[in-house]
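Asker: The amino acid sequence is not available; the structure is as follows:
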């Protein structure tokens, strides 16, 4: 029995290396070449800002409230008055005064809180305005807690998952965003960036195995399919990608093709769920093959597909809930309005979210049979050689 498992491991290792040399290595080389070709070589010029206000950090030392003017109604627990803010941690740091922010969305201010101010040059002299709270310390604590929980539960896998998360963040910040700002095609940049993320993160997180290689092939195939489907759908429905003030501002001030940016968002957003499905399917086929070496292609494909159907049913609900959660203010406006259901659904704002969910779902549905078939075929070849 021990000799059989050793031989099985050797055969799988040989099959994995052959597959990597024949398919994965060329894909990696093409991805690296595309990264080098699209990599931004010049610093992106900053957008001209209408306001030259300097941003400062400080701590509120005291708050003096006063009755609000009749024409200024504070929202929620906001108050009118003045806050004294110390600019720095030193005892002799400058202390300035700023009016308490009021209005919809203005942050409520209390003594002892760390805040962000703007230093404004006015004809009457220098003025200060409180615009937000500082969140650096809280986010640092949350990030540390997240990392510790992941490593404590996942151990080595948790550590590699953190490394993979770092690679993803680095590629998005250093390549995807600067390349799009540099004028490259957003869809092309998204596909190349997603391929680089996928190749690095999957092998880093799950190890260099036959199962991971199959998951990479399945993810890349379905990611390409998702890109094609999203391009066809967005073009057919005449979606522009400009649905709110932020997207309109980005398109007008930076000259970015917002339709292409919409496609890029769909591709990148689909990647995280796609690799989850493909890794699960590849691992399921591997476990089934090891549990019952007598299983052939049809047995492995049928059993793993049943698992995949259950997985897809839950993942689709996850996708819809994720988009619904991020678009909750929009849903509230829709429910509060008197528009007909047909008019609401066909509106570009809602149609764009429907396209995101539908295209991502089609990519996931395709991922199950494609990855399962690849995994069953490779496992059958491995078992045939060990027989």
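Answerer: Good, I have the coordinates. Given the structure is predicted, the values throughout are model-derived calculations rather than measurements.

Asker: CA only for contacts and neighbour counts going forward, please
Answerer: Will do.

Asker: so who does the most centrally placed residue in the chain touch?
Answerer: Compute the mean C-alpha point of the chain, and by Cα atoms, centre = their mean the closest residue is residue 269, 5.6 Å away. Residue 269 makes contact with no residue, according to Cα atoms under 8 Å, 6 or more residues apart in numbering.

Asker: The longest strand seen in the chain: how far from the chain's middle?
Answerer: Determined from DSSP state E, the single longest strand within the chain is strand 54-66. Chain-centre distance of strand 54-66: 35 Å, with Cα atoms, centre = their mean, to the nearest Å.

Asker: ok, structure two:
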């Protein structure tokens, strides 16, 4: 089978630092990067040069940008050798570009979140399902936490009953962002024109991981949102109590407004899920592989042991390490879907529920919000 011809739309940090290495890992037998688009020629040319080096290409991918009608986005989308595009653009820009690509007959993998708000996401999904899915076009949302082998392994442990019936859970993400951060020094983040700021852009990752782990969907949320650092407006902190449709409940703490670095490094960030027969935790750690540090997601599973009479005899502990490779996994899943094998990763309606969680937490002010009702097609 010949490699799938793709283009990357967007030339920012994540396109360079995450998507290019993932495409390189997948190899030229699976994917051929044909072109780069950015709003500016400088951005597109820069990523094209990085791509040539990272992918060890004989020539740079072709460059497209808005100022030249002969090399603009529509010209790129008209190319028959490009079957699919990866959209890595600002949150409010992406939906219109997703539709332009679909209208041009291209399959689409667009970065999370699916849209800036639930209403916009629903409108986008309904148009895709009505006009483009029937034509066989594939659109997936690139949510790398959902695709991470570490979270997948933890979810499987829960499905296998290693901790019994899930009863409660906890997610804690405490981040320190100052004005020197490369993530802050991006124009569309510095002056966000969408709800939640970093909470939407980064918070959906944690919610996607919980969506994967929990046996039933999160249904009711009561939370509060606030702003600790003025330059992270409109909000940088969420604390929420959540109940799933099965009755399990938990606490979700998300902040990008830690006052000092130590508040983040000593926060014990991660996820825990507790059941009737044990519990598991998931944390990102560094391990050495051939002397080089490698990021892994470590799942520690503690299971209650009983004797033949049902008396508790202690607990066993199992540790599962999986290399962090979610972007590679999500692109591989997308390519598999193009070939007719769909594992369900990146479903737009799943990504919409992640946005719904953040939106509900931003607006709740302590009042309960029905998350399932929020994402119902209207």
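Answerer: Great, that's in hand. Computed from a predicted model, the values in this text were never measured in an experiment.

Asker: what's the TM-score here?
Answerer: Laid over one another, the chains give 0.24 as their TM-score (TM-score structural alignment, normalised by the length of the second structure), with 152 aligned residues with a Cα RMSD of 6.8 Å.

Asker: before we move on, the earlier item: so which elements touch the very next helix or strand once past the longest strand of the first structure?
Answerer: As assigned by DSSP states H and E, the chain's next helix or strand after strand 54-66 of the first structure is strand 80-86. On a contact count with 3 or more Cα pairs under 8 Å, 6 or more residues apart in numbering; DSSP states H and E, strand 80-86 of the first structure meets strand 54-66, strand 95-99.

Asker: Show me the one of the ones you listed that comes nearest residue 219 of the first structure.
Answerer: strand 54-66 (43.6 Å; Cα to Cα).

Asker: which residues sit in contact with residue 119 of the first structure?
Answerer: Contacts of residue 119 of the first structure (Cα under 8 Å, 6+ apart): 53, 54, 55, 56, 126, 127, 128, 129.

Asker: For the second one, grab the count of nearby residues.
Answerer: Spelled out, it's residue 54 of the first structure. By other Cα atoms under 10 Å, 11 other residues sit near residue 54 of the first structure.

Asker: Excluding sequence neighbours, find me the nearest residue to it.
Answerer: residue 119 (5.1 Å; Cα to Cα, 6 or more residues apart in numbering).

Asker: which one of the helices and strands packed on strand 80-86 of the first structure lies closest to residue 374 of the first structure?
Answerer: For residue 374 of the first structure, the closest of these is strand 54-66, at 54.7 Å, according to Cα to Cα.

Asker: Which residues belonging to the closest one are considered buried?
Answerer: 57, 58, 59, 60, 61, 62, 63 (16 or more other Cα atoms under 10 Å).

Asker: Helices of the first structure, start to end?
Answerer: 2-19, 25-38, 136-154, 156-171, 177-181, 186-206, 210-236, 245-254, 258-291, 297-326, 328-336, 341-346, 348-386 (DSSP state H).

Asker: Quick one: list the elements packing against the longest strand of the first structure.
Answerer: In terms of contacts (3+ Cα pairs under 8 Å, 6+ apart), strand 54-66 of the first structure is packed against strand 80-86, strand 114-122.

Asker: which one of those is the most hemmed in?
Answerer: Comparing these by mean neighbour count (mean count of other Cα atoms under 10 Å), strand 80-86 ranks first with a mean of 21.

Asker: returning to what we had before: just the contacts of residue 119 of the first structure now: which is nearest residue 142 of the first structure?
Answerer: Set against residue 142 of the first structure, the nearest of the contacts of residue 119 of the first structure by Cα to Cα is residue 56 (23.7 Å).

Asker: Can you give me the distance of that closest one to residue 168 of the first structure?
Answerer: Distance of residue 56 of the first structure to residue 168 of the first structure, given as Cα to Cα, to the nearest Å: 31 Å.

Asker: Check residue 324 of the first structure too.
Answerer: 24 Å.

Asker: And residue 118 of the first structure, by the same measure?
Answerer: Going from residue 118 of the first structure to residue 168 of the first structure by Cα to Cα gives 33 Å.

Asker: How about residue 302 of the first structure?
Answerer: Taken as Cα to Cα, the span from residue 302 of the first structure to residue 168 of the first structure is 34 Å.

Asker: Show me the helices in the second structure, by range?
Answerer: 13-14, 20-26, 41-55, 73-77, 94-103, 118-127, 144-147, 149-159, 187-190, 198-213, 261-265, 326-338, 348-364, 371-374.

Asker: Which among these is found nearest to residue 4 of the second structure?
Answerer: Of all those, helix 326-338 sits nearest to residue 4 of the second structure, with 7.7 Å by Cα to Cα.

Asker: OK, contacts around residue 225 of the first structure?
Answerer: residue 363.

Asker: Start and end of stretch 344-353 of the first structure, how far apart?
Answerer: Note: stretch 344-353 of the first structure ends 12 Å apart using Cα to Cα.

Asker: Repeat that for stretch 31-44 of the second structure.
Answerer: Stretch 31-44 of the second structure has an end-to-end distance of 19 Å (criterion: Cα to Cα).

Asker: next one: stretch 363-371 of the second structure
Answerer: Distance across stretch 363-371 of the second structure, first residue to last, is 12 Å (Cα to Cα).
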